[in-house]
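Asker: structure of the sequence below:
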Amino acid sequence: MTSTQVASRYAKSLLGLALERGVLEEVNRDMQFFSSTCKLNPDFVLMLKNPIINHSKKLSILKAIFADKVDQLTFSFFEIITRKNRESDLPAIATEFHHQYNVQSNVQEATITTTFVLTQELREKFRSIVKEISGKEVELLEKVNPDLIGGYILKVGDRQIDESISSHLKALRVEFGTNLYEKKY
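Answerer: Next up, the predicted model:
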């Protein structure tokens, strides 16, 4: 079973249990907290994936960081995952849980990539575009990529709107390259 499948199955189980116990919002916050901890501390993720560090040591580290900061269900889940020697999958499980939470809550995830940090006005414009496309509430992930030169790339589900200058330049190169080739022969 691939890591993605493992993450999806565990996330689905946790989501169902959180719904059943009425702590879905709390567990979602916990999983987002876990994800942000992973993003801010790459060494923490390396520790979780390190086969040399035994599982009880990893559990004691998880306990020291999260036991008094997350819901009891979330920490019990961490303990179960660690006992099953799957702690290296926890970052992927946390990410997948949030995706499944968004589906459950009728929230559309979208990613906007620009060359600069968005102003609140632009952020709201992109949110309204995504809401119009999807008919759902929107969670907008913002990325900055100076290689775009200008413009933006908006990803909504499996759709992508690429209005970046770099993609237009690539298209022109392809068009001119093709036209030059056709004229030679």
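Asker: only C-alpha atoms for contact and neighbour calcs from this point on.
Answerer: Will do.
Asker: just give the closest residue to the residue nearest the centre of the chain, not the sequence neighbours.
Answerer: Centroid-nearest residue in the chain: residue 95, 5.3 Å away (criterion: Cα atoms, centre = their mean). Spatial nearest neighbour of residue 95, chain neighbours left out: residue 35 (6.7 Å); criterion: Cα to Cα, 6 or more residues apart in numbering.
Asker: also residue 24?
Answerer: residue 18 (4.7 Å).
Asker: name the helix or strand for that neighbour, please.
Answerer: According to DSSP states H and E, residue 18 maps onto helix 3-21.
Asker: show me where this structure has its helices.
Answerer: Using DSSP state H, the helices found in the chain span residues 3-21, 24-40, 42-49, 55-66, 72-83, 90-104, 120-134, 165-184.
Asker: want to put them side by side, so please do this one too:
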Amino acid sequence: MTDTSSFVSGVAHRYASALFELALEANALDKVAADLDAFGALLSESADLDRLVKSPVFRAEDQSRAIGAVLDRAGIAGFAANFILLAARNRRLFAIADMIRGYRQLVAAHKGEVTAEVVSAEPLGEAQLAALKQALIGASSAKEIRVAAKVDPSILGGLIVKVGSRMIDTSLKTKLSSLKVALKEVR
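Answerer: Now for the predicted structure:
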């Protein structure tokens, strides 16, 4: 059995890097990112489109024709459209989600942005998000922090913040678990 995850990562990275270089040279990083995000949203919303992209059953010509129609209807053109169509012609659409993610990471690194994944028990307000961003900028070397907020009521309270490989867990659930373990050790 072969490990396809490294192959997908390699393919996605090569395609994303090539698109990034072209978009950077043409000063179109944000336009391409917006178009790729729009296509990514279409993928997540449509099970049929996702199946078309991932299925090896469809011929490259059929995928290209169908993807071309989707791109036209969505108003996605230029570098992003050509990129997605190239992936279809080269039978690499199965990795398009990883390519989009890779492109976003390259753009973020170029701009000095860092993404923080934040989990809270309840949705954070604008003031809380702004304060959290400022605290994270102060604690890191990032110029800009993008917050990917998620809500998980099971953490009961507090926050779980992950920036890169670092994670800070101040959730009430974790604190209660630690207290439970400590009380068991006392017995």
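Asker: got a TM-score for the two of them?
Answerer: Once superposed, the chains reach a TM-score of 0.89 (TM-score structural alignment, normalised by the length of structure 1), with 180 aligned residues with a Cα RMSD of 1.6 Å.
Asker: about what we covered before: does anything pack onto the helix holding residue 18 of structure 1? Which helices or strands?
Answerer: Contacts defined by 3 or more Cα pairs under 8 Å, 6 or more residues apart in numbering; DSSP states H and E place helix 3-21 of structure 1 against helix 24-40, helix 90-104.
Asker: okay, those in a markdown table with distance to residue 163 of structure 1 next?
Answerer: Formatted as a markdown table, the helices and strands packed on helix 3-21 of structure 1 follow (distance: least, Cα to Cα, whole Å):
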| stretch | distance to residue 163 of structure 1 |
| --- | --- |
| helix 24-40 | 28 |
| helix 90-104 | 26 |
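Asker: of all the ones you listed, which one is nearest residue 124 of structure 1?
Answerer: Ranking the helices and strands packed on helix 3-21 of structure 1 by proximity to residue 124 of structure 1 (Cα to Cα) places helix 90-104 first, at 19.1 Å.
Asker: average offset between the closest one and structure 2?
Answerer: With mean Cα distance after the TM-score superposition for structure 1, helix 90-104 of structure 1 departs from structure 2 by a mean of 0.8 Å once superposed.
Asker: contacts for that helix, please.
Answerer: 3-4, 6-8, 10-12, 14-15, 28, 31-32, 34-35, 38, 45, 78, 81, 108-109 (Cα atoms under 8 Å, 6 or more residues apart in numbering).
Asker: just the buried residues out of those, in PyMOL syntax.
Answerer: Buried residues within the contacts of helix 90-104 of structure 1, by 16 or more other Cα atoms under 10 Å, are selected in PyMOL with:
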select buried, resi 6+7+8+10+11+12+14+15+28+31+32+34+35+38+45+78+81+108+109
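Asker: what's the burial count for the alignment partner in structure 1 of residue 14 of structure 2?
Answerer: Superposed on structure 1 with TM-score structural alignment, residue 14 of structure 2 falls opposite residue 9. Residue 9 of structure 1: 15 surrounding residues under other Cα atoms under 10 Å.
Asker: next one: residue 155 of structure 1
Answerer: 18.
Asker: for residue 148 of structure 1, find the nearest of the helices of structure 1.
Answerer: Using Cα to Cα, the nearest of those to residue 148 of structure 1 is helix 165-184, at 5.1 Å.
Asker: tell me which of the helices of structure 1 sits most buried.
Answerer: helix 90-104 (a mean of 20; mean count of other Cα atoms under 10 Å).
Asker: corresponding residues in structure 2 for that helix?
Answerer: Aligned using TM-score structural alignment, helix 90-104 of structure 1 spans residues 96-110 in structure 2.
Asker: chain center to that stretch: distance?
Answerer: How far stretch 96-110 of structure 2 lies from its chain's middle: 8 Å, per Cα atoms, centre = their mean, to the nearest Å.
Asker: start and end of stretch 80-95 of structure 1, how far apart?
Answerer: 18 Å (Cα to Cα, to the nearest Å).
Asker: ends of stretch 143-162 of structure 1, how far apart?
Answerer: From its first residue to its last, stretch 143-162 of structure 1 covers 14 Å (Cα to Cα).
Asker: so that stretch matches what in structure 2?
Answerer: Counting by TM-score structural alignment, stretch 143-162 of structure 1 corresponds to residues 150-169.
Asker: and the matching stretch, how far out from the chain middle?
Answerer: Taking mean C-alpha positions (Cα atoms, centre = their mean), stretch 150-169 of structure 2 and its chain are 17 Å apart.
Asker: kindly report the same for stretch 18-28 of structure 2.
Answerer: That offset, for stretch 18-28 of structure 2, works out to 19 Å (Cα atoms, centre = their mean).
Asker: now swap in stretch 21-38 of structure 1 and tell me
Answerer: 13 Å.
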